[in-house]
Every structure is written in structure tokens, then in C-alpha cells.
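Engineer: For reference, the sequence and a predicted model appear below.
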Amino acid sequence: MSSSPRKDPIFNPNSNHNKKMIPSPDDALKHALLKLRPRTVSQSGSTSPYSESEPESDSSNPNHLPAPADCTALLSDELLLKVLGKIRDRKQHIANSLVCRRWCVLCGKLVKSIKLIDWEFLESGRMSFRFPNLEDVNLVPACIKSARNSGILLSNNLIEVRLSSGILENGQGLFVRKGDVVESKAIDGGVAILAEGCKNLRRVVLMNVSEEGLNCLAKECELLQEMELHNCGDFALRGIYNCRNLQILKLNGNINGVYGSVVSDIGLTILAQGCSRLVKLELVGCEGSYDGIKAIGQCCQMLEELTICDHRMEGGWLSALSYCRNLKSLSFQSCKNIDENPGLDEHLGSCMMLEELHLRKCQMRDKQGVKALFVVCRRIRELVLEDCWGLDDSIFTAATVFSWSIRSLSLEGCSLLTTQGLESVVLSWKELNRLRVVSCNNIKDSEITAELATLFSILKELKWQPDSRSILSASLAGTGIGQKGSRSLRWK
């Protein structure tokens, strides 16, 4: 029986006499490349000179050369993920994701943090499918309906908003109106999709979410440890009741001029009962009183850091801080007052474990409120005062209550405080060993007394730059400039 003719590049099946023709140089080169190419093993177990990612070359086309082999095809997904994970540059991950579909999927698994801009990207499920290992998600930019091509960006430490040119014509006095925010029902649905697709969430930033959305998040994401909430009311906080592992919470009730919502004693009490493991709490623009802060102190016994920003608390709330028995750090930021009616000193109590007190950009003109705060915090070791308005010598004298505990003092931007006011207080502190004075223009080098100079000599750490002239004199030390009978420096 005659055998059928072979399909070989050097065999001409159209020949009537089955004669072998002399191969061309191109055909010979192609044949040699096919012979020298390493054979790969496919998933089915069969051997083939072609990789799975490439189509077989057409033997009828002598000018077609085989594509180069994909060396990474031999690596498992786990091994390739380890290799790609060594790359620290996030821009390089974007470039790597464009190589092929496999690399796109693997690079998506390496993304841990994202700030969402397009809400549809979340609702369609593409975000959780594309980035299944997300740990830190910020949904606030996508929750606000704003023009993406707007050249106006409102930004502070709390929120970033793209604004249109006619934003001030709304008559509400707010940059983010109620109609500019995605409805709570839609946000709850998006949060549910996020929770089901990204169960490894550790931190999330949400806006206008309700109890239903927070319940779903608490149920699906058991590893959630940090949460930031914007524009949420009191009863929405019932949704975080099941967030048993929540340790850090930032609650933004009202941001002046941006948006307005109400968080009162009701919300603070719900929060306290549901988040007993809180370690760090920040309250921004929250209303409340003695009862709400007391509930937090009694229920959140692990609380170590408390920040009060632009509060709207009723008078007498300050004495409730004594219930925060394990509090170690207390901060006030941008507060218009401390406490309008703190009451008698003997009823204030004290935070026994408190070590640090920070006041930044606060109004300190009310001597009674400042004094009450210092009494509650009389066991602190570190005091920081930055850009506090109204802090003069008479109010700063209330700090003598720290005479036996404080070890560090930092003053910055306190322009009303004088050298005499500083000296009268720091000389009474027996344990002071660190002092920092920056940009306090009424504190002068020429007014330093012998007692204050002696204190400076025994300090472990001293930074003395009260004004620009002091910085200049320090930089010219040893040059002889400014001394009598020597060279002089003339200002124009």
C-alpha cells in the first residue's frame, strides 16, 4: 500500500512525479528554528513546540516565523505574584497590567488601597472583581456628584470636593448640598457589593451611609479595624454595633461650610455601646453634652486617644472626661471654646492616665474653660500649644497646675505670650527637661533672666526660635557681627 505524501515544507504535493525539490534558504531556516525550539508541556500533558498563549504557525506560509516563547508561562500564579510584589513603584504596576490578561489579573490582586471616583465602577461589580484584595477603600469622592473636569478643588484635612463655578449661587451656604450626594439607598447597595467582594477590608471611608449598609459591612468584613464616616446621622450609627473589632473611628458630623449633619448624645451613646474595643476616637463637628462623653468613657474602656475638633458641646461636658480612665492622649483642634460652663474645680475630676495634651488652632480667650481643662489634665507629662488665639500671660498662668508632672512643653505661634509670662510658669515646673519655643514674637532674647538661662542650661532638649531675630542671632553666633566695636549688619 502506498503511503500518503508527507506535509513537509521541503515536499511539493503538487508535483506529479513526487520529486523532492531543493529547499529555499527561508524554508531551511524556518525548519531549523522549529527543530531547535524547546518543547513545552501543556496542561493536558501532551507535548507541543508551541506555547498555549500562541496560535500554531501556518506551515503553508514560508515567510511566517514563530512568535518568541512566553517565559513567564512556566511560572505559577503564586510565584509570579511574589515576583511582581517586589516592585514598589505603583506606576510600574499599571504598566505591568497592560502586558497581557493574566498579568492584568495578577497586578489587580496586588492593589491594597484605592480612592474611588466613579460610583458606577463599584455598582457594576468591576471594582471588587478587578481588585479582590483591597484593604483600604475611600468612597467619598464617588459619593459626591461633581464635575470631573472642574478646575476648582476644595481641600482640607477632612475632605476633598470638586466644585462648579455656580456653587455659591445655591443659597444654602454649603459647598456640598443635600442633592449633591448620592442617595443613602444607592450607597447602601454599593457598600454591600464592596463588602461581599472585598472581605479583607481593614479601613473604609464612607459618606451618607445608613444603618443597613453599615450592618452589611460589619457582617461581611470581620477584619475591619478602622472607619471614617461623613455626613451620617445618629441612628445610622446603629449599623456599626456589630463591628466588634473596630479600633479606630473618625466621626465627621458637621464640617463648617461644606456639609451639615447632626451627631448628638444619642449617636454618641449608640457608638459607645457598639464599639467597646475602640482605641482611637476622633469627633469632628459633633454635638453632645456630659451624657454622651460619659457613655464613651464608661463603655470604651480601652480608649487611649481622643480628638475633639470644632465641637458643639453643651456647657459642663468637660467633667465627663474623667470617666475615660485609660486615656493617654487628648487633642483639641479648631475649637471655638473649650467649655462655656465647666462648673467648680472639685467636681471636674481628672484623667489619671493622661500623658499628652495638644491644643491646635483653638480659641483660648475663656480663662475659666482653659483652667478647667488644665485641672482635668493636671497629670500630663507633655503640653503642646500651637496657633492658639487669645493665649496671653494671664491665661497661661493656669498651667502652673502641672508643676509636679510635666516634662515637655512646645509653644508655636502664641504671639500674645511674653517672656515674663513664660518664665513665671516654667520656673514652677520641677520636672521640665524639654522646651520648644517657635514663632512667639513677644518672647525676646533680651528679656531672658539669669533664672531662665539657668533652666536652659539643665534642659535635655531646647529649641529656641521665638522670632526671626532670634534665628538670625543664633546663625551669626561666633562671627562677631552685631557686637559692639565689631562688624555691623545694616538692614535695608
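Structural biologist: Now that the structure is in, tell me what you want to look at. Residues are numbered from 1 along each chain as shown.

Engineer: okay, CA-based contacts and neighbour counts for the rest of this
Structural biologist: Noted.

Engineer: can you give me the helices in the stretch 201-350 of the chain?
Structural biologist: Taking DSSP state H, counting those that start in this stretch to define them, one finds helices in the stretch 201-350 of the chain at 211-220, 265-274, 290-299.

Engineer: which outside residues touch stretch 419-434?
Structural biologist: Residues outside stretch 419-434 that contact it (Cα atoms under 8 Å, 6 or more residues apart in numbering) are 392-394, 396-397, 399-400, 402-409, 442-444, 447-448, 451-452, 455, 458-462.

Engineer: Next, the buried residues of that stretch.
Structural biologist: Residues 419-423, 425-426, 429, 431-434 are the ones in stretch 419-434 that count as buried (16 or more other Cα atoms under 10 Å).

Engineer: want to compare, so here's the second one:
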Amino acid sequence: MRGHDLINSMLPDEALMEIMKYVDGRSSDRDACALVCKRWRKLESASRHSLSLGATGQSDTCLANMLQRFINLRQVCVDERLLVPLPISRRFPHRHALCSRMMRPFLHGKDLGVTLSRKRRRSGQHVFRSCEDDSNDTGLSNFSDIGLQFLAEGCPRLERLCLIWCSAVTSCGLVILAQACRALKVLDMQGCYVGDQGLKAVGRYCKQLEELNLRFCEGVGDDGIVGIAEGCGKSLKSLGIAACARVTDLALQAVGSYCVMLKRFTLDSECIQTDGVLAIAQGCSQLQMLRLQCVNVSDEALQVVGRNCNSLETLALFSFQKFTDRSLVAIGGGCKKLRTVTLSDSYYVSDCSLAAIANGCPQLAVLEINGCHNIGTAGLQAVGRACRGLQELVLKYCQKIGDEGLVEVGKGCSQLRALHLVDCSSIGDVAIRNIALGCNQLRRLHIRRCYKVGDRGVVAFGTHCKKLMDLSLRFCDRIGDDALIAIGQGCHQLRLLNVSGCHRVGDVGLSSIAQGCPSLIHLDVSVCQNVGDIGLAALGKGCPLLKEVILSHSRKITDIGLGQLVTNCKTLESCHMVYCPCITPVGVATICAGCNSLKKVLVEKWKITDRTRRRHATILTELCMDL
């Protein structure tokens, strides 16, 4: 009833807080709740559990202000890589002032979208400072130990802490935090210069720690990892170590001895030898995920993984130089639950390895082969015959895999949902057509620089794969309008289309997509010389939900086509149109003024007039060509 506040008069605080839990994670909804009234603002603040903070130049002070309002935080993320401007509205300056006052007390978190940045204006342009610039100003600094002390005092029940590239954080702050936040379960420290003393304190006080991620933590050595292993060995389930040059086999031996519950282990190191990984394999028999990029580890370690780690579900091996077929034969013989396998950059594994994985791991769902030059058609044929539940297949730079391999996949893997092919020079239309015939559940098809693939293969997807939603055919010279006509007639659920570099694609194919795919939200037709205004006009009429369009290096698109596009595509958020010689400053002004939802326009600097820059500076990304 108008004029009566039935919700506030009828519902108690507990009921309102319970309702607000259901919108936890939707920043716009949470913000809307906080703006209803003072009571809702107070309750919403009390029910908020997560906060994320970007680089501000005053991160410690900003966090202190946030903690005064949000008193029940469980998750905090500080990412010093993030710089997102708060735009100034030149059209409605009073609205900007009002928004600034409303935003100041509760600048967003993970479910709240907190991103703070500093900005200044010079000569009518927005100039954004980096963290390094801000650190040189008086009173400005990155997130530091002071911020960790604020967290220790304001969030005693903190469970998840993520610190990304917080270079001012040291062991001193981590010790203070560990002493106060003993319920900590997840600690992610990427690019932080903490040392062993900080990690030893975490191991001493945070006995519930389950996940620890150390990436580019150059100050961490064996003592810190040993302290974590001894203190949190019974609870630690996930450990990631990457580019920590002071960590040696001694640390991994401690992990293998104490962390018997470890389930996920990631290691990227040039210093670790076979003994370190061997200790993990022998002591952590419950491993479910193993990701290794270790050039000095040999077959012996993976052979033990195959014998001991029967619960392994995910295996990823990158840039391995000493692993051979013996390793993967052992994995295939022992890890029967394996579902995801990634093999990248190896000259020492062959079809024998892939056949062992396929025959020994019938539950395999995701397979990625990247730059393994001795794996050929026979190995992929074994996958097609044995892995009936395969859902995603990625083949990159696999020159020896021919059509027969994918033909077998098409016959045997009817549940395939995604196929990615990059620089597979021996794969052509025969393989692609058989995939379409046998895998009618396909949702995503990405093909890049496979020069034997043409219209004949892709046409079959329009006939047989009605559920296709994501299609990318980048730089495939034989793809033309016939392929897009078939896709437009058969794949009505298509949402993302990328035909960048397909020179035979023109207005006819694009018009067919516009008529048959009304749900399209992303389109990339860059470097398509035959796409012009007719295609854009059809796109504007047939795809009103379009959010992102990339038109760069298109010589036939003019201001007229842009005008036709923005007339109906009112939800457009991003437009890239560099190196389009027929687009003038008039077209740039047209698209900026015609779409209120625009967030980014990428265009040459000289095509932006002073008036357009004044009105739309916050959405313009200028490509400077006069250097």
C-alpha cells in the first residue's frame, strides 16, 4: 500500500538478514539494499562477508574505512594490479557528486565490487596513475603491514585472505595477522615479498589452513615451507609453489612427510629435482590434482605417482624435458580416475603415451595436447576408441595429427562439448565434418590457422550441431559465406562468433548470421575485407543483444554502417574500430552518443574530436599512431 512501510514494520532484523543472504554475490543487488534506508544499510553491512580492494595508493587507509562498516568479513582480497577509474559525468555533474557521496562509505567488494583508483584531469583528459606513481606522492602507499594489522584487529574471524602483488607486505605483518586470525583457511600470496618468518607464524597459529598459494614469492625458502608442513600438515589440502628459487627438495620432502591430506599440488620450479616430487608422490597418496612444470624431474617421480596416487583426477605437465613414455604408461596403469590431462611442450612422449592414458583412464573428459610433436594420428585414434565420455579436446601445434584421428573421435566421443584446434596443418574438412556428424552435443568450436579447413567442413555444423553457442574460425583462409549461411540457418543459439582474418567472409554471410542468431552478444569480424555497411545494418536489425563488436582493419565499413548498427543495438558495451579508413570522427561521435551502455571504444586518436573527448572521455581508449 502506498505510503506504508510494511516490510520494515512487519519483518524483524533476523528475517531481513536472512533474505539478504540470498543476494550475497550480486553487487548491484546488495548496493540497492544498502540504499533503501538506514536500517537496511546497517543490516546489509552486518551480513556482508567478502570484500575486494584494488590499487588506490592509499590501500591501508581505505581498508581501515571498510572495516569500520563491514564488521563480519570472512573473505578479503587485495589485488594491487587492479586500477579501475571512477568516471566523472560531464553531462550530469550533480549526479556524479551524489553518486560519489553514496559510494564513499561502501566501495565494492568481491560481491561488492570494490575498486578504488585515483585520477586527475589535465587539459580535459583523464590521466590515471599507476601504483608506482602513487607510491612516490606524499602520504600515498601500497597495501602494507599496516593494512594487515587493521585486518588482524578488525577481522578476527577471517577465513580467506588473498594478497596479489602487494609488494609492501612483509613477514612482520603476516606474523601479526597469523596471531590474530587463527581461523584462516585460505591464504593466497602472489608476488608478495614475505619471508620464512611469516610463513612459520602461519604454520604455528593457523592450524585450520587448507589452501596456500605461493607464486613469485621470492623471499620464501625451505624454512617457511617446512614450518607450514609441520604446523598445518593435518589440514593442508592445496599447495601451490611457483618461481620460488629458494625452495628446494628439502621443503617438498617435509610436505610429503607431514601433509598426508594434500589433494592439490602445483609446482613450477627449475630448482626442484626428482627427489622432491618423489617425496610428494610417496607421502601424499590422496592427491587429486597434480600440475608440474619442472625441467629437472625424471620418469621415476611420475612412475611413483602412477603406483601410489590412485585418486588422481587432474594431471598437467608443462615444458617437461626428462619425462618419457614410461611416465605416462605408469599413470595410465594406476590412475584409473583420471579425468583431465594436459601435455604441453614435449619431444619425448609419443602415441604410446596417449594410448596408455586412453586405455587406462576410461573416464577421461578433458584432453589438451600442446606442442607435443611426436604425438600423431594413432594416439588420437586410441582416445576416440576408448574415451567415450570425452567432453573437451584441445589440439595445439600438433602437426602430425591428421584427419583419421579426429574421424575416430567423431565416431566414439558423442559427448564432446568443445573442440579447439590451433595450427594443426594436417587436419582438414574430412575431420571437421566427421566431428559434426558424430558430436551433435557440441557447444564450442574454435579453429585457428588450420588452413585445410574450409566451408565444406563447417557447413556440417549448421546441419547437425544445433546447440552450438561459441564459434571461432580465426585466420582460416578457406572459410567464407557458405559456412556462415549454414550456421545462421541451423545454429540459432549462437552467442559468440569470431571470424577474424577470414577474407572470404562478406555481407551475405554476416546477414545470414543476423537473421538466424538473435542471441548473438559478441562478434569479431576484424581483418575481414569484404564486410561492409550492409552486413552491419543487418546485424543491427537482427541482433539487438549485441554487447561487443570488433571491426578493426575492415576497409569497407563506413560511418553509415556504424549508424545502422547503433540504431537498434542499444546494449552495445564495447566497440573496436582501429585501422578502418572509411570511419571518420563523425562515425566515432555517432557510436559514442548512440549507445548509453558503452564502456569502451577503441579508435585512433586523431579521429576523436575535442567535443567527443569532453563528452565521452571515460569510455574512449585512444590508439596513438603519431609516435
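Structural biologist: Great, that's in hand. Computed from a prediction, not measured in an experiment: that's the story for all the values here.

Engineer: Mind checking the TM-score on these two?
Structural biologist: Remark: TM-score between the superposed chains equals 0.58 [TM-score structural alignment, normalised by the length of the first structure]; 350 aligned residues with a Cα RMSD of 4.2 Å.

Engineer: returning to that earlier point: now go through the buried residues of stretch 419-434 of the first structure and say which are in strands.
Structural biologist: By the criterion of DSSP state E, membership of these in strands covers residue 434.

Engineer: Inside helices: which ones of the buried residues of stretch 419-434 of the first structure?
Structural biologist: Among these, the members falling in helices (DSSP state H) are 419-423, 425-426.

Engineer: And residue 114 of the first structure, what's its match in the second structure?
Structural biologist: Using TM-score structural alignment to pair residues, one finds that residue 114 of the first structure aligns to residue 240 in the second structure.

Engineer: swap that for residue 216 of the first structure, please
Structural biologist: So, by TM-score structural alignment, residue 216 of the first structure is matched to residue 304.

Engineer: Its match reaches residue 284, doesn't it?
Structural biologist: No - counting by Cα atoms under 8 Å, residue 304 of the second structure does not reach residue 284; the two are 11.0 Å apart.

Engineer: So between those two, which is more surrounded?
Structural biologist: The neighbour count for residue 304 of the second structure versus residue 284, taken as other Cα atoms under 10 Å, is higher for residue 284 (25 against 21).

Engineer: Could I get the contacting residues of that one?
Structural biologist: Contacts of residue 284 of the second structure by Cα under 8 Å, 6+ apart are 256, 259-263, 309.

Engineer: With neighbour count and secondary structure added, can I get those residues in a markdown table?
Structural biologist: What follows is the contacts of residue 284 of the second structure, written out as a markdown table (neighbours: other Cα atoms under 10 Å; DSSP: H, G, I helix; E, B strand; the rest coil):
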| residue | neighbour count | secondary structure |
| --- | --- | --- |
| 256 | 23 | helix |
| 259 | 26 | coil |
| 260 | 21 | coil |
| 261 | 19 | coil |
| 262 | 26 | coil |
| 263 | 21 | coil |
| 309 | 25 | coil |
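
Engineer: how about those, which pair is most distant?
Structural biologist: For those, the maximum inter-member distance is 14.2 Å, found between 259 and 309 (Cα to Cα).

Engineer: Show me what residue 381 of the second structure aligns to in the first structure.
Structural biologist: Match for residue 381 of the second structure (TM-score structural alignment): residue 294.

Engineer: again with residue 339 of the second structure
Structural biologist: Matched across to the first structure, residue 339 of the second structure falls on residue 247, judged by TM-score structural alignment.

Engineer: And for residue 175 of the second structure?
Structural biologist: So, by TM-score structural alignment, residue 175 of the second structure is left unmatched.

Engineer: ok, residue 175 of the second structure touching residue 201?
Structural biologist: Yes - Residue 175 of the second structure lies in contact with residue 201 (Cα under 8 Å); the separation is 5.4 Å.

Engineer: Can you check which residues contact both of these two?
Structural biologist: What both residue 175 of the second structure and residue 201 touch, as defined by Cα under 8 Å, 6+ apart, is an empty set.

Engineer: Just give the number of residues close to the residue lying closest to residue 231 of the second structure once chain neighbours are set aside.
Structural biologist: Leaving aside its chain neighbours, residue 231 of the second structure sits nearest to residue 203 (4.3 Å; criterion: Cα to Cα, 6 or more residues apart in numbering). Residue 203 of the second structure: 23 surrounding residues under other Cα under 10 Å.
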